[in-house]
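Enquirer: Sequence and predicted structure are below.
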Amino acid sequence: MTAQAFESPAPAASTGGPLLGPLSWNLVYVDDLAAMRAFYEGVLGLPVKNASPYFAAYHTGGCTLELMARKDNGPAAGSPARGWDRNRVLMSFKVENMTAVVAELTRRGATLLHGPSPTVSADGLPPEGQVAQFIDPEGNIFELCDEPLFF
C-alpha cells in the first residue's frame, strides 16, 4: 500500500459543513463481557455511562467506549481471533502524568507491553511526549499518551 495525500472531506451538500460529525463511540467486540467490565471498570477506573447484559458503555471524555458481547450479528461473530487479530483497534487515552499512571495501572494488574517511550515525531524534530501500551484481558491494545493533542 502506498501513502496517499488526503484532502479535507468535501462539505455536505445540504449544509455546507463537514459530511461527518465528531466520532461518537469506539466499539470493541468481546468474548467475556463480565471479565472485560471488571478490567475496564476496576483496573482502568472508567465510569459506566450505560450497561446491559450484552454491552457496557463508558465515559472517556468526548467519545464513548463500548464493549459489546460477541453475538451472531457482526464481524466478530464466530471468529476464533482475539485482540488485535480480531479488532485491529488501538485506543489511546490522554494522561497528564505518564509515570504515575503507568505505575498505578501496573499496580492494579494491567499488563504493560511497551514503554513509556518517546512518541513518533517528524524527522529531525524531538518527540513531544511519551506513549505506553498495555493489553486488556482479551488482547486488545490500549495506549496512554501524554503528548499535547494537536487535533
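Expert: Looks like it arrived, so ask away.
Enquirer: C-alpha from now on. contacts and neighbour counts both.
Expert: Noted.
Enquirer: what comes into contact with the top helix by length along the chain?
Expert: Criterion DSSP state H: the longest helix present in the chain is helix 98-107. Residues from elsewhere that reach helix 98-107 (C-alpha atoms under 8 Å, 6 or more residues apart in numbering): 43, 44, 95, 112, 116, 130, 131, 132, 144, 145, 146.
Enquirer: Report the buried members of the residues you listed.
Expert: Applying 16 or more other C-alpha atoms under 10 Å to the contacts of helix 98-107, the neighbour count classes 43, 44, 95, 112, 116, 130, 131, 132, 144, 145, 146 as buried.
Enquirer: Go ahead and confirm the last one touches residue 95.
Expert: Yes: the pair residue 146 and residue 95 qualifies as a contact (C-alpha atoms under 8 Å) at a distance of 5.1 Å.
Enquirer: SS state for residue 85?
Expert: Put simply, residue 85 is helix when judged by DSSP: H, G, I helix; E, B strand; the rest coil.
Enquirer: follow-up on the earlier one: widest-spaced pair of the contacts of helix 98-107?
Expert: For the contacts of helix 98-107, the farthest-apart pair by C-alpha to C-alpha is 43 and 130; their separation is 21.1 Å.
Enquirer: here's the one I want to compare it with:
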Amino acid sequence: MAGTMAPPAIESLGHTILLCRDLPGMRAFYQDILGLPLAEDRETWVSFRLGATMLTLRPRGAWSVCDDGPWPPGSAAIQLAFQVPLAGVDAWHRLLEARGVPILRAPTDLPQWRHRTLFFRDPEDNIIEIYAEY
C-alpha cells in the first residue's frame, strides 16, 4: 500500500504463555522443582518473572480470543531454554535427578554452540533445556 509506514521492528520476547491441562501440577513444577519466582497467582493465570521476561501458565481451552483446541498426547508444544552459569548445569542435573525428574539428556558439551546443555521435560511433555555458555 502506498503511503503506509512499516511497523517498528520487534525488539524482544517479553512474555511466554504455556497452555496447560493441569495448571496446579505445572505451577508446582515451575515453582517447586525449578524454583522460579512467582509474580502472580490466580485461579487461571500463574506467572513467574525471569528478569525482563514473564513466563505464564494458563489452562488450555476456549477463551475470549479463540479455542486452543486439543493437546496431542505425547508431543511437546514448546522448548524452553533457561540460561545458568557454567557450573549450574551439573548442579541442576543433580537436583533434578534427586527430585525424580526424568532426564532426556545428561549434561553435554556442544562445542559448535559453545554451550553445555541439560534436557528434560515438564509434566506436560514440553522440552526444557538448562544451558550455559562457555
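Expert: In hand now; what should we look at? In this text the structure is predicted, and so the values were computed from the model without any measurement.
Enquirer: What are the buried residues along the longest helix of the first structure?
Expert: 98, 102, 105.
Enquirer: Could you give the residue range in the first structure aligned to stretch 19-32 of the second structure?
Expert: Aligned by TM-score structural alignment, stretch 19-32 of the second structure falls on residues 29-42 of the first structure.
Enquirer: Show which residues not belonging to the matching stretch make contact with it.
Expert: Residues from elsewhere that reach stretch 29-42 of the first structure, judged by C-alpha under 8 Å, 6+ apart: 46-48, 54-56, 67-70, 76, 87, 136-138.
Enquirer: And for stretch 113-124 of the first structure?
Expert: By C-alpha under 8 Å, 6+ apart, stretch 113-124 of the first structure touches 98-99, 102, 127-135, 147.
Enquirer: Inside strands: which ones of those?
Expert: Using DSSP state E, the subset of these located in strands is 130, 131, 132, 133, 134, 135.
Enquirer: Over in the second structure, tell me which residue corresponds to the fourth one.
Expert: I take that to be residue 133 of the first structure. Under the alignment defined by TM-score structural alignment, residue 133 of the first structure is paired with residue 119 of the second structure.
Enquirer: Contact partners for that match?
Expert: Contacts here follow C-alpha under 8 Å, 6+ apart; on that basis residue 119 of the second structure touches 103, 104, 105, 106, 107, 127, 128, 129, 130.
Enquirer: And the last one, how far from residue 69 of the second structure?
Expert: By that I understand residue 130 of the second structure. From residue 130 of the second structure across to residue 69 of the second structure, the span is 29 Å (C-alpha to C-alpha, to the nearest Å).
Enquirer: just the third one next, same as before
Expert: Residue 105 of the second structure sits 30 Å away from residue 69 of the second structure, going by C-alpha to C-alpha.
Enquirer: what does residue 58 of the second structure align to in the first structure?
Expert: Using TM-score structural alignment, residue 58 of the second structure lines up with residue 68 in the first structure.
Enquirer: mind checking which helix or strand that match is in?
Expert: Using DSSP states H and E, residue 68 of the first structure maps to strand 64-69.
Enquirer: which one is residue 39 of the second structure nearest to, not counting chain neighbours?
Expert: residue 48 (4.9 Å; C-alpha to C-alpha, 6 or more residues apart in numbering).
Enquirer: show me the contacts for that neighbour.
Expert: Residue 48 of the second structure neighbours (C-alpha under 8 Å, 6+ apart): 36, 37, 38, 39, 40, 54, 55, 56.
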